[in-house]
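> Attaching a predicted model along with its sequence, questions to come.
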Amino acid sequence: MTVIKQQDFIDSIYEALQYISYYHPVDFVRGLKKAYDREQNPAAKSAIAQILVNSKMCAIGHRPLCQDTGIVTCFVKIGRNVTFEGDMLVQDMVNEGCRRAYCSSENPLRKSVLKDPAGNRVNTRDNTPAVTHIEFIEGDKVVVEIAAKGGGSENKTKMAMLNPSDSIEDWVLDQLPHMGAGWCPPGMLGIGIGGTAEKAALMAKEALMEPIDIDDLIRKGAETAEEKLRLSLYDKVNRLGIGAQGLGGLTTVMDVKVKSFPTHAASKPVCMIPNCAATRHVSFELDGTGPVDLVPPSLDEWPDIEVGGSDNARRVNLDTVTKEEMATWKSGETLLLNGTILTGRDAAHKKICDLIAEGKPLPDGVDFHGKFIYYVGPVDPVGDEVVGPAGPTTSTRMDKFVETMLSKTGLYGMIGKADRGPAAVASIKNHKAVYLMAVGGAAYLVSKAIKKARVLAFPELGMEAVYEFEVQDMPVMVAVDSEGSNVHVNGPAEWREKILAIDFKYLE
């Protein structure tokens, strides 16, 4: 009988969550380098370069890959010949390790978990509870698979109860274009098929724990229905031309994973969950000899590349910018931002718009006139940092607030990630505003452009408070210009056609 000490298990969860916060899986780094090498769209190639440079910076500096350090999902598989020493339940041990990891003083992680989700939505301040799944298996070891999943990619989950004769492939290809770029491609897709609705979702999530091995499958050839589906979707999804960050390009997914389970004769449950460019997961075993010992990957695994793209970039002074100057910015153009920006996410937008609707003034110091708002919830700083990793959050969640913000506050523009909906784009065009895009998955890199930071309002919201940032040469792309030209529409459409023309071979 193997005895696992309670403290060893807690320490292992802590170490694993810290480890994945700053180390991409090596297979992911290799897959991203392959995507970088073959990418022909300069904008997408630049985005992938930023993600790779950010990844190496985080591996060296031991700081989070993304400001959204995720909600924790943990699969614990307990051998039948294992017992635990201690009085805590397994899920409580996972939560304690999670609490310690997210509250670390050396590398604090952003606390994003809220209790009372249907009511007051109050931050738990320690990112617990984790979502824990427990299974009993043969053997005398404990196998743990743990991930920290960001909200941007998790929110793009798609589920359906298909008819038995319906095509899973057709359903996936229909859904993907509607997912936008909020899941921060390039990443991977986890697809669960069969069982019941909740089983399909569980399999899709667990599939994302598997390594990227699509090239091995291509060389071997498909032997099962699941493998055939993987290869077909890998090819056809990439031919959609969505590309890195939704800018259009040759790589949208680096792998497609499929897990299945027997199901009812009348049913075909399907769930698809994407993993983003900040993929974070690790698997390990405990055998009673102590806590996990996770070996850092060699820095030689990361390519030496430069971000580039700034030679022809336009430097902008946000403290003196005018609508006339903004009208000269064109969709797809790179800007380097300098000056003062304010921040605000979901909760702050709701508070601001509620105050406006009630005819009440905004908090002291909060003045959006002639300013840009950055959709971000930063990680707490450590050492001499001004702010921790501070990459953009998914902008579509703020779409419903755009008209109020542009018409009532004097706001000039917005900075975020991914696409905007038709109503938001129409509002941007009507007010001659602009929407700028920073690269999701490059949070530590972006934070280096922030030279000063202070909380202006709503400190009770934690990472969702309104900050004032002073930035220097913060790289962004004009995603929607003042005429409504939208790079997230134009880019994929252009590259779908180009992929047809160049007859790119994804399965070679």
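Nice, thanks for sending it over. Since the structure is predicted, the reported quantities are computational estimates derived from the model, not experimental observations. Numbers count the residues shown, from 1 in each chain.

> going forward, measure contacts between C-alpha atoms and count neighbours the same way
Will do.

> Tell me which helix or strand comes right after the strand ranked longest in the chain.
Counting by DSSP state E, the longest strand found in the chain is strand 466-480. With elements assigned by DSSP states H and E, the helix or strand that comes after strand 466-480 is helix 487-502.

> In contact with residue 192, which residues?
By Cα atoms under 8 Å, 6 or more residues apart in numbering, residue 192 lies in contact with 199-205, 207, 258-260, 270-272.

> which residues of the stretch 201-350 of the chain fall in helices?
For the stretch 201-350 of the chain, applying DSSP state H, counting those that start in this stretch gives helices covering 214-220, 225-238, 323-326, 346-357.

> mind listing what's buried in the shortest one?
Neighbour counts over helix 323-326 (16 or more other Cα atoms under 10 Å) mark residue 326 as buried.

> Report all helices and strands that that helix contacts.
Using 3 or more Cα pairs under 8 Å, 6 or more residues apart in numbering; DSSP states H and E, no helix or strand is in contact with helix 323-326.

> picking up where we left off before, residue 111: which of the contacts of residue 192 is nearest?
Checking the contacts of residue 192 against residue 111 with Cα to Cα, the nearest one is residue 205 at 21.2 Å.

> on that earlier part again, residue 491 is nearest to which of the helices of the stretch 201-350 of the chain?
Between the helices of the stretch 201-350 of the chain, helix 225-238 lies closest to residue 491; by Cα to Cα that is 13.8 Å.

> Other residues contacting that closest one?
169, 173, 176, 214, 217-218, 222, 250-260, 506-507.

> ok, and here's another one to check against it:
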Amino acid sequence: MKIQQKHVIESVANALQYISYYHSPDFIQAMVSAHEKETHQSAKNAIAQILINSKMSAIGQRPMCQDTGIVNVFVEVGMDVVWEADLSLEDMINEGVRQAFTNKNNPLRASIVKDPLFSRTNTKDNTPAVIHMKVVLGNKVDFIVAAKGCGSENKAKFAVLQPDDNVTDWVLKMIPTMGAGWCPPGVIGIGVGGSAEKAMLMAKESLMESIDIQDIAQKPNPSHLEKLRLELMEKINNLGIGAQGLGGVSTVLDVKIKDYPSHAASQAVAIIPNCAATRHLHFSLDGLGVAQLPAVDMSVYPDLEMDTSRYKKINLDTLNKAQMNQWQVGDTLLLTGTIITGRDAAHKRLKQMLDSGQGLPKGVDFNNKFIYYVGPVAAVNGEVIGPAGPTTATRMDKFTDTMLQNTGILGMIGKAERGEATIKSIKKHQASYLIAVGGAAYLISKSIKKAKKIAFEEMGMEAIYEFEVKDMPVTVAVDSQGENIHAIFNNLLDR
């Protein structure tokens, strides 16, 4: 049998489409368990939104998260494989990525930029993928195709410890420094040993395994590595970070560890988290055609609805600072009215315009408005907008004081914690910071009733939009008095 080029391309493209809207059953089951155990109301609500969003995405076959990821592919090529192809395997994989991300029925957000040091120009089709290949015995090709969101990828940690240093202590020290931008609850991958790059690769590879920590907990004689996984799982969850950093009992759903022999003088350790949009799929090609992807059992999804009985309805178009001053950290709100979007590149350009005296772009008015940190997926089939969940607000910290001082914005909407200087600026300007649930992008998009680009259209996902929203769910994370729902991270770091 020959492995045909067209089968590789189509299989990779199909896999990326599949994982953009289907969570694996093990992840759904782990999240259902986390929801059932959660006693902290804000965290329980966040997990519920992620589960509702997952089911909506599966039914609508639209991305569960607006960050459709950087593509990671692990390939094991059998030594007896015969190819029928005129492209290299790397080029075949990238063509599959290209076709998946430009699919007209379900276009995925292109997030990859070339020339990362200078122009950072978007490649428009999310290529190239990050590909790891291995030659093994056999006559087939095994693939693991993953789409890794940057909110979690940015939280990777690495250190070379002394040989007698305690890995558990280092991991528990690092977890709070990761904040909530990786969208917990999720899976923590750990690589120990080898060399620097081997440890990082093992941490990433470990995330491709299924969630099985509950099975490990039931084993009568777990291995040393399994005992370490169980210990770390318990200790990380006991930190109380919780879903979206809102507190609670479920920060991680599983802890994965891979190790490798190392130099006697070294102990390389890496951590990489996987977020609430855990997306990976395993398949093989043996020359018999395109890979058959797993059938989806919709019964695995729980029957949940959002409980909005405790939410306050807020009219953004009439909101003023006096009303906003009544909000308290942890309040859950349903926003209706006009919001303006903007994320990293837009903020950088806005600051340049303000600093140079140009003022804001024509048609952009932030006065008495909220700015939403988002880069949405393109709309299809009559949608107002594609999935439009929040991006990590911490990256906008360096622009926040300028925006609050010069644009008249009332506040910001994003995900994860803000830095100490930003919280002081929010208090100074009597603004506020609200969080939407990372991992609930498709659900959030349904609250957006109108959307139009109003500036920087050439910047793709970084363009500025004006949204009209109705009952968009958010939580007050920093109120106008500077109280901060994510203060738990600072408390943990001070221990």
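Received the coordinates, thanks. Keep in mind that this is a model prediction, so the values were computed, not measured.

> returning to that earlier point: mind putting the helices of the stretch 201-350 of the first structure in TSV, distance to residue 126 of the first structure included?
Below are those laid out as TSV (distance: least, Cα to Cα, whole Å):
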stretch	distance to residue 126 of the first structure
helix 214-220	37
helix 225-238	37
helix 323-326	41
helix 346-357	18
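
> Mind jotting down where the strands sit in the stretch 1-150 of the second structure?
Secondary structure of the stretch 1-150 of the second structure by DSSP state E, counting those that start in this stretch: the strands cover 2-4, 70-78, 82-84, 113-114, 121-122, 130-136, 141-148.

> Residue 304 of the second structure against residue 47, yeah?
No: using Cα atoms under 8 Å, residue 304 of the second structure is not in contact with residue 47, being 10.6 Å away.

> More neighbours: those two, which one.
More crowded of residue 304 of the second structure and residue 47, by other Cα atoms under 10 Å: residue 47, with 28 against 11.

> do you know how far residue 362 of the first structure is from residue 409 of the first structure?
Computed as Cα to Cα, to the nearest Å, the residue 362 of the first structure to residue 409 of the first structure distance reads 9 Å.

> go on, residue 375 of the first structure?
Distance from residue 375 of the first structure to residue 409 of the first structure, by Cα to Cα: 16 Å.

> Ok, residue 204 of the first structure next?
For residue 204 of the first structure, the distance to residue 409 of the first structure - Cα to Cα - is 43 Å.

> cool, residue 421 of the first structure as well?
Distance from residue 421 of the first structure to residue 409 of the first structure, by Cα to Cα: 21 Å.

> now residue 336 of the first structure
When residue 336 of the first structure is compared with residue 409 of the first structure (using Cα to Cα), they lie 24 Å apart.

> can you pull out the strands in the stretch 301-450 of the first structure?
314-317, 334-343, 372-374, 413-416, 434-437, 450-457.

> any idea how far the shortest one is from the chain center?
Put plainly, it is strand 372-374 of the first structure. 20 Å (Cα atoms, centre = their mean, to the nearest Å).

> What range does that strand cover in the second structure?
Using TM-score structural alignment, strand 372-374 of the first structure lines up with residues 370-372 of the second structure.

> Same question for the fifth one.
Equivalent residues of strand 434-437 of the first structure are located at 432-435 in the second structure, counting by TM-score structural alignment.

> Residue 375 and residue 409 of the first structure - which one has more neighbours?
When residue 375 of the first structure is set against residue 409 and neighbours are counted by other Cα under 10 Å, the residue ahead is residue 375, at 27 against 19.

> these two touch, right, that one and residue 392?
Yes: using Cα under 8 Å, residue 375 of the first structure is in contact with residue 392, at 5.7 Å.

> Now the common contact residues for the two.
Shared contacts of residue 375 of the first structure and residue 392, counting by Cα under 8 Å, 6+ apart, come down to 415-416.

> quick one on the thing from earlier: for the helices of the stretch 201-350 of the first structure, which one sits closest to residue 180 of the first structure?
Across the helices of the stretch 201-350 of the first structure, residue 180 of the first structure has its closest neighbour in helix 225-238 (13.1 Å, Cα to Cα).

> Average offset of that closest one relative to the second structure?
Helix 225-238 of the first structure differs from its equivalent in the second structure by a mean of 1.0 Å after superposition (mean Cα distance after the TM-score superposition for the first structure).

> Onto which residues of the second structure does that helix map?
Alignment of helix 225-238 of the first structure against the second structure: residues 224-237, by TM-score structural alignment.

> buried set for the matching stretch?
226, 228-230, 232-234, 236-237.

> Kindly reformat those residues as TSV containing distance to residue 414 of the second structure.
Converted to TSV, these look like this (distance: Cα to Cα, whole Å):
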residue	distance to residue 414 of the second structure
226	36
228	35
229	32
230	32
232	29
233	28
234	29
236	24
237	24
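
> Can you tell me which of these is closest to residue 444 of the second structure?
residue 237 (27.3 Å).

> Among the contacts of residue 192 of the first structure, name the ones in strands.
258-260, 270-272.

> Greatest separation within the residues you listed: which pair is it?
260 and 272 (12.1 Å).

> So the two - more neighbours on which side?
Using other Cα under 10 Å, the more surrounded residue of residue 260 of the first structure and residue 272 is residue 272, with 25 against 19.

> Could you find the closest non-adjacent residue to the more buried one?
Spatial nearest neighbour of residue 272 of the first structure, chain neighbours left out: residue 191 (4.5 Å); criterion: Cα to Cα, 6 or more residues apart in numbering.

> What is the neighbour count of the one you found?
31.

> Then the one 10 residues further on?
With neighbours defined by other Cα under 10 Å, the count for residue 201 of the first structure comes to 25.

> hang on, isn't it packed against residue 271?
Yes: with contacts counted by Cα under 8 Å, residue 201 of the first structure reaches residue 271, the gap being 5.2 Å.

> Common neighbours of these two, please.
159, 192.

> By how much does the match of strand 434-437 of the first structure deviate from the first structure on average?
Looks like 0.3 Å for stretch 432-435 of the second structure (mean Cα distance after the TM-score superposition for the first structure).

> what's that stretch in contact with?
Under Cα under 8 Å, 6+ apart, the answer for stretch 432-435 of the second structure is 324, 390, 410-416, 426, 474-480.

> and what of stretch 287-294 of the first structure?
Contacts of stretch 287-294 of the first structure (Cα under 8 Å, 6+ apart): 2-5, 8-9, 11-12, 15-16, 19, 140-142, 284-286.
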